[in-house]
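> task: produce atomic coordinates for the following.
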Amino acid sequence: MIAFVIVLLTGGCAVGPVLSQNQENQKVVAERDLLNDAAREVERAPWPKPQSVSFVARLSGAADENRISRSDAVDAYVNRLQPAGLRFHQLAQDARANLSAASRLSRIAYNTVDASRVTMNDVATVEDAIQALRENSKIYSSAARELEKLGEPVDETQVDEIRTAYSAAIRSLGNAADALAERIEKDRTETIAARRERQGG
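Purely as a prediction, here's the structure:
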């Protein structure tokens, strides 16, 4: 009977750490999913995604003729803006929705600094979103100019405000990426210090 009780107690102690580790892993996955989902929202755009061409491909003339350029993306986006007379209004709404997604990502990225685990993948996720924001800002500005050429009413004040807001969003996400990188460096430094302390002891 005593042996049975001891087995039960031993088994009970073993389950605790396993459950705790599983919960910790689930928490890490949830944190990653939240950041990744927010980044995908920032990268979402109402036009076909432009494809970059490498420097070597440009020199060799080997660039894919079917690739989507930024100009193609602008044309495709301008063509889908409706109705006539209110096309810039739709553009401004789309830009603000993108900026709202960027603001949400910035908040989540800063919260991730205090997450249970931070990796360089998190930094890369934010940096990819920054590149998407830069591209989006250029396309919205170019699309506004195209609308103006087509005789559509365009509010220049709003264009400037949108451009300024994109600059601020990019700056904020850049700071968040730096904070994530600093957290990684801090963890690395503390891990090395703890290892040396154990070895010294």
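> only C-alpha atoms from now on, for both contacts and neighbour counts.
Noted.
> and the helix or strand harbouring residue 103, what does it pack onto?
Assigning secondary structure by DSSP states H and E places residue 103 in helix 87-112. Other helices and strands packing on helix 87-112, by 3 or more C-alpha pairs under 8 Å, 6 or more residues apart in numbering; DSSP states H and E, are helix 2-43, helix 120-149, helix 156-200.
> now do that helix against helix 120-149: the angle between them, please.
Relative orientation of helix 87-112 versus helix 120-149 (axes from the mean of the first three to the mean of the last three C-alpha atoms, to 10 degrees): 170 degrees.
> about what we covered before: give me whichever of the helices and strands packed on helix 87-112 is most buried.
Highest mean neighbour count of these: helix 120-149, a mean of 18 (counted as mean count of other C-alpha atoms under 10 Å).
> let's see this one next to it:
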Amino acid sequence: MEEVKKNPLHWIFPCRLYQTDEKLFIGLAREETQAIQCLLQNVESSVSKMMKQLELRDELLNEILHDGMLILLNKIKSDQFQTERSSPKTYLISICKNLCLNASRLKHHLLTDPLDEQLHEYPTLEDADLGIGDKLKLLKRMLEELGSPCKELIYLKYISELSDEEQIKENRTSYKNADSLRVSRSQCMKKLLALSNKYKSSYAQL
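Down below sits the predicted model:
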């Protein structure tokens, strides 16, 4: 990760170096620490507000921001994001909004009926209200299609609501450090977003 010349003021005011979207984009493309801090600082309040509206735990804020930033940086690397179409701030907020919505959907709809830790037991349509059953059936299909380890990673974080440190300490995951766990979960959330588009007609009803 490329870093700009050290200056104490840059850590206090990371956006001093990035007064335009173009400069910020260049900094993000180089993965400059201050550019990343600047953008996170600019979107944090908006994402926090969305989380409160969706009744998500405050502890998820850093995870959602981290996962959203990884997705944005990957989009920049693969030339899928350009400042001509959207600002980095607007684009990251949009990504984080999708992550928040997915976390909320998983939490509220999967917890409508009890699941075991491996997500193997789901109520049948005959055992539950038809509307809830349809939602569970769709979510089951998406999670099963994701497969391991993604369905376990999503379950532990957004359903069991275990912190990364708790997952590692309790040996609930094979990952030995929080960074590798977050990177893998971020990839899983990108796959989940792709699946949501695949099942768009049904998913829109959740």
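> what value does the TM-score take for this pair?
The TM-score (TM-score structural alignment, normalised by the length of the first structure) is 0.23; 73 aligned residues with a C-alpha RMSD of 5.4 Å.
> what residues sit buried inside the helix holding residue 103 of the first structure?
Across helix 87-112 of the first structure, burial judged by 16 or more other C-alpha atoms under 10 Å covers 87-89, 91-92, 95, 98-99, 101-106, 108-110, 112.
> measure the residue nearest the centre of the first structure to residue 31 of the first structure for me?
Taking C-alpha atoms, centre = their mean as the criterion, residue 39 is the residue nearest the geometric centre of the first structure, at 3.0 Å. As judged by C-alpha to C-alpha, to the nearest Å, residue 39 of the first structure and residue 31 of the first structure stand 13 Å apart.
> and residue 122 of the first structure, by the same measure?
The gap separating residue 122 of the first structure from residue 31 of the first structure is 10 Å, by C-alpha to C-alpha.
> cool, residue 11 of the first structure as well?
31 Å.
> packing partners for the helix or strand where residue 91 of the second structure lies?
Remark: residue 91 of the second structure resides in helix 88-110, with elements defined by DSSP H and E. Packing contacts for helix 88-110 of the second structure, counted by 3+ C-alpha pairs under 8 Å, 6+ apart, involve helix 21-29, helix 33-53, helix 61-77, helix 130-146.
> run the last query once more with 7 Å
Helix 88-110 of the second structure sits against helix 33-53, helix 61-77, with contacts defined as 3 or more C-alpha pairs under 7 Å, 6 or more residues apart in numbering; DSSP states H and E.
> export these as a markdown table, with columns for mean neighbour count.
Listed next are these as a markdown table, based on neighbours: other C-alpha atoms under 10 Å:
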| stretch | mean neighbour count |
| --- | --- |
| helix 33-53 | 18 |
| helix 61-77 | 19 |
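> out of the ones you listed, which is closest to residue 27 of the second structure?
When those are compared by C-alpha to C-alpha, helix 33-53 sits nearest residue 27 of the second structure, at 5.3 Å.
> what's the closest one packed up against?
Taking 3+ C-alpha pairs under 7 Å, 6+ apart as the contact cut, helix 33-53 of the second structure packs with helix 21-29, helix 88-110.
> which positions in the first one come out as buried?
Along helix 21-29 of the second structure, the positions that meet the burial threshold by neighbour count (16+ other C-alpha under 10 Å) are 24-25, 27-29.
> again with the longest one
Within helix 88-110 of the second structure, the residues that qualify as buried are 88-89, 91-93, 95-100, 102-107, 110, counting by 16+ other C-alpha under 10 Å.
> helix 130-146 and that helix, what's the angle between them?
Going by the same axes, to 10 degrees, helix 88-110 of the second structure makes 120 degrees with helix 130-146.
> how far off helix 61-77 does helix 88-110 of the second structure point, in degrees?
Using the same axes, to 10 degrees: helix 88-110 of the second structure against helix 61-77 is 130 degrees.
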